[in-house]
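Asker: Okay, here's the prediction I keep looking at, along with the sequence it came from:
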Amino acid sequence: MTINGKVAIVGVGMSRFGRHLPDSQLALGAHALRAALDDAGLDRGDIDGLSLHMGWPLGADYDRIAEVYGLEVGYVHQSWTHGRFVTGALQHAAMAIATGMASVVACVTAISFTRERHILGGPGDHEGMREQGATHGENPVFGLTSPAAGAAFAMQRYMALHRVTGAQLAAVPVALRAHAALNPQALMKKPLTVDQHQASRLIVDPLRLYDCSLITDGAAVVLLTAADRARDLKRKPVHIAGMQGIRSGRSEFIFAPPNLGINQQPTARTAPPERDLAAYRMAGVARSDIQGFYTYDAFSPLVLFALERFGFCGPGEAAEFVQGGRIGPGGALPVNTSGGLLSEAHVCGWNSICEMVRQLRGEAGPRQIPGAALLQWGTCWGDSVILRS
């Protein structure tokens, strides 16, 4: 069984991005849905499936979405608003189509973080105070009561083990800001330097201001259908070539590479095991065929950890790997070419999925990867989707 060649993305749409926008989450999602339908040349009556990456307490649930947007659906998947579930939402949509449970599925996320900041950590964050850990890995038993704490905890250990410096980590936000400068929709376009990064205030040591994602409002919608139907629609289809699911177990911590030694993780770090290369096998491609890499960059270290997870470099080597503009515009492996969560907007990673589609359709303008035909989304917690033109 394989998904390769069976399902395609046929439309993408986004609302405007900003801070303290007057539009509600439902209104932002409606703008993105209309844009996606126009992009695909479809009508809302064509949608018979929903895969939501939102819901309580950060947004409306599936029934409200269907009611307000005038949809009649026979398939629903709903997950929490967290970057871990970007891939899952996309995969559920693809599997529903491949198994005949739906013919057109809309993946929807709509975010109003500037209205819901109490959900993200600090006083009033009931999720973050759950004893057995909340959706971002928070666990007050270990002093981890905000999303940034987990990433900082992992990065501290990584820096100590591999003698990495904060100046090396700065290469990640600097590169993504350079991508954002080429993106009219990005909120942060002003060039960023290593010195500016190092002079910015600490948020949670060693993470500085520019290592943490933007807090913004916005929405994105991605439409999927069967590959044979996709050929007759308005835009060039982008096919799902391979995918693999999220990893979990004692070797894992969501904000760290495997076996770094956080919580119950072992400490013997090795090259990626075969199970973490499943997406390449399903797609019938090699890692070296990937022309651009996209990941959930809520915090700069997650980019390093994801690059190591999929073997673009060895354990402890990512901080050196990203130097010299390698992941920036024109680099050997461009990463998050729209600017990502660090510089474009925080739309839970869906802005990067939309960007991958634009790249594979050759519509990315000055930030276009020449001849883009094979791109990968993958996170440090092990899930991945490979898209091809």
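Answerer: Nice, I can see it.
Asker: Only C-alpha atoms from now on, for both contacts and neighbour counts.
Answerer: Fine.
Asker: can you pull the contacts of Ala30?
Answerer: For Ala30, the contact set (CA atoms under 8 Å, 6 or more residues apart in numbering) comprises Tyr69.
Asker: For it, which three-state class applies?
Answerer: Local secondary structure at Ala30 is given as helix here, using DSSP: H, G, I helix; E, B strand; the rest coil.
Asker: nearest spatial neighbour of Thr216, skipping sequence neighbours?
Answerer: In this structure, Thr216 finds its nearest non-sequential neighbour in Arg19, 4.9 Å apart by CA to CA, 6 or more residues apart in numbering.
Asker: structure B:
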Amino acid sequence: MTFDLRGQAAIVGVGSSAFARRLPDSASSLAAAALRGALDDAGLHRDDVDGMITHMGTPLGVDYDQFAAYAGLNLRYAAQFWLHGRFVTLSLQTAAMAIACGMADTVACVTSVKFLSVRGALGGEGDHEGLREGGGSHGEDPAFGLTSPGGGAALFAQRYMHEYGVGTEILRDVVMSSRAHAALNPAAIRREPFDWEAYANEPGFIDPLRRADCAQINDAAIVLILTSADRARDLAKSPVYVRGMQGIRGGPDEFIFAPRGFGIAQQGVTDWPAEKGPRQAFEMAGVSNADIDGFGTYDAFSPLVIGALERHRYCDPGSAHRFIADGQIAPGGSLPVNTSGGLLSEAHVGGWNTIAEMVRQMRGEAGERQMPRADLMHWGTMWGDSVILGNEA
């Protein structure tokens, strides 16, 4: 027996702090500012919130119990996940399921980050998380020397370039599309003009990645508020419904920075037919790729955009680079991607800034970067998870 979650919950409030490389505020203060903004956006009071999902704990962010006390929230449902972008979907899913099951009426999804204040470089000696020493899940595969997430993304890019006979222009085009979106976004950190020469002059990171291929490290907070579809219709803003969703994939042939069976880290080299790809979110939402107006994805590294487009069937394997080079993901393209600039150009908030942008696009609040049509938006990552949002339940 299955439970129909389609359209049972809706996003009704969006709030954010300022985005900057360094901010004087504490993680709790940033999260509180974002929470106030989200409550005001929804026309709600903090006493209306009885559920909370935190997508990052201390020391980088806020723990659910401490932040509930700090913000004066009285919760009957709470959960907490790691920051990493693979858990954006899980957080939204958990909030939607809690509402649909009656475990909470109104849930705040809270993410706050203070990257530079409390953490040095990812990877290498002393990175307990990267070495899987009880510090979280961002050691992609330390047995293969991949203690930094950039290592996995670089391996995927190298293999993709070899497999399909392309060069680093495939990465440059992703970055240039991201900067083109960010140039229209006053909140973005990286808004300066960017061209091929600027990309070529960027310092190297892990071959073939350059600095511009990597998300920025910054301080920021985002809060999204979800409630039931019935209640959402009576609130201040037009609701954005959770139409479809599916979870993170795992297994011997899964690696978060490469397509399934692509031969990276522990993966085998397996020809997985496209029809075996994850489609649960589309089936739940009752839509197809052709219905989607815009796409959001976790772009901590530029190669991830290429992999996500192919995994979710917007492009055939080995063809996403041509789709991107033709301008299809840039402003005015057939499938705008990460229209705020994403992690590469707007800010690194674990992917939540992109979800917030999708909601603003669907409500017609994106200003100069507003898409002409934004009725259905899809968040999907390289590792297979998805959320499809719609203006109708």
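Answerer: Ah, there it is. Since this is a predicted model, take the numbers as computed values, not measurements.
Asker: Got a TM-score for the two of them?
Answerer: The TM-score (TM-score structural alignment, normalised by the length of structure 1) is 0.97; 389 aligned residues with a CA RMSD of 1.5 Å.
Asker: The residue nearest to Thr216 of structure 1 corresponds to which position in structure 2?
Answerer: Correspondence of Arg19 of structure 1 to structure 2, assessed by TM-score structural alignment: Arg21.
Asker: How many neighbouring residues does that match have?
Answerer: Neighbourhood size, Arg21 of structure 2 [other CA atoms under 10 Å]: 16.
Asker: Can you tell me how far it is from Arg119 of structure 2?
Answerer: Distance, Arg21 of structure 2 to Arg119 of structure 2, by CA to CA, to the nearest Å: 13 Å.
Asker: Asp47 of structure 2 too?
Answerer: 34 Å.
Asker: Check Val110 of structure 2 too.
Answerer: Shown here: Val110 of structure 2 relative to Arg119 of structure 2, a distance of 20 Å by CA to CA.
Asker: Give the equivalent position in structure 2 for His118 of structure 1.
Answerer: In structure 2, His118 of structure 1 lands on Gly120 (TM-score structural alignment).
Asker: Report the secondary structure element holding its match.
Answerer: Gly120 of structure 2 is part of no helix or strand, with elements assigned from DSSP states H and E.
Asker: hang on, the earlier thing: verify the contact between the match of Arg19 of structure 1 and Ile217 for me.
Answerer: Yes: the pair Arg21 of structure 2 / Ile217 is scored as a contact, 6.4 Å apart, by CA atoms under 8 Å.
Asker: where do the contact lists of the two overlap?
Answerer: Contact criterion CA under 8 Å, 6+ apart; residues shared by Arg21 of structure 2 and Ile217: Leu116.
Asker: can you map out the strands along structure 2?
Answerer: 9-16, 51-54, 77-80, 106-114, 219-228, 240-246, 294-296, 376-380, 386-390 (DSSP state E).
Asker: check the fit of the second one onto structure 1 and give the mean distance.
Answerer: Superposing on structure 1 places strand 51-54 of structure 2 at an average distance of 0.6 Å from its equivalents, by mean CA distance after the TM-score superposition for structure 1.
Asker: which residues of structure 2 fall in helices?
Answerer: Assigned by DSSP state H, structure 2 shows helices spanning 27-42, 64-71, 88-100, 115-118, 149-164, 169-182, 196-200, 229-232, 280-285, 303-311, 320-325, 342-345, 352-362.
Asker: rewinding a little: quick one: which of Val110 and Arg119 of structure 2 has more around it?
Answerer: Using other CA under 10 Å, the more surrounded residue of Val110 of structure 2 and Arg119 is Val110, with 29 against 11.
Asker: Quickly note the distance from the residue nearest to the spatial centre of structure 2 to Cys101 of structure 2.
Answerer: Nearest to the geometric centre of structure 2 sits Gly351, at 2.7 Å (CA atoms, centre = their mean). Distance, Gly351 of structure 2 to Cys101 of structure 2, using CA to CA: 26 Å.
Asker: repeat for Leu23 of structure 2
Answerer: Leu23 of structure 2 is 38 Å from Cys101 of structure 2, by CA to CA.
Asker: between these two, which one's more packed in?
Answerer: Leu23 (16 against 13).
Asker: can I assume Gly384 of structure 2 is in contact with Arg249?
Answerer: Yes: counting by CA under 8 Å, Gly384 of structure 2 does reach Arg249; the two are 5.8 Å apart.
Asker: quick one: which of these two has more around it?
Answerer: Shown here are Gly384 of structure 2 and Arg249; by other CA under 10 Å, Gly384 has more neighbours (23 against 16).
Asker: give me every residue that touches that one.
Answerer: Counting by CA under 8 Å, 6+ apart, Gly384 of structure 2 touches Gln246, Gly247, Ile248, Arg249, Pro278, Ala308, Arg311, His312.
Asker: which one among the residues you listed gets closest to Leu184 of structure 2?
Answerer: Nearest to Leu184 of structure 2 among those, counting by CA to CA, is Ala308 at 23.6 Å.
Asker: how close does the closest one get to Gly380 of structure 2?
Answerer: Using CA to CA, one obtains 7 Å as the distance from Ala308 of structure 2 to Gly380 of structure 2.
Asker: now do Leu304 of structure 2
Answerer: Taking CA to CA, one finds Leu304 of structure 2 at 11 Å from Gly380 of structure 2.
Asker: what touches both of the two?
Answerer: Common neighbours of Leu304 of structure 2 and Gly380 (criterion: CA under 8 Å, 6+ apart): Tyr298.
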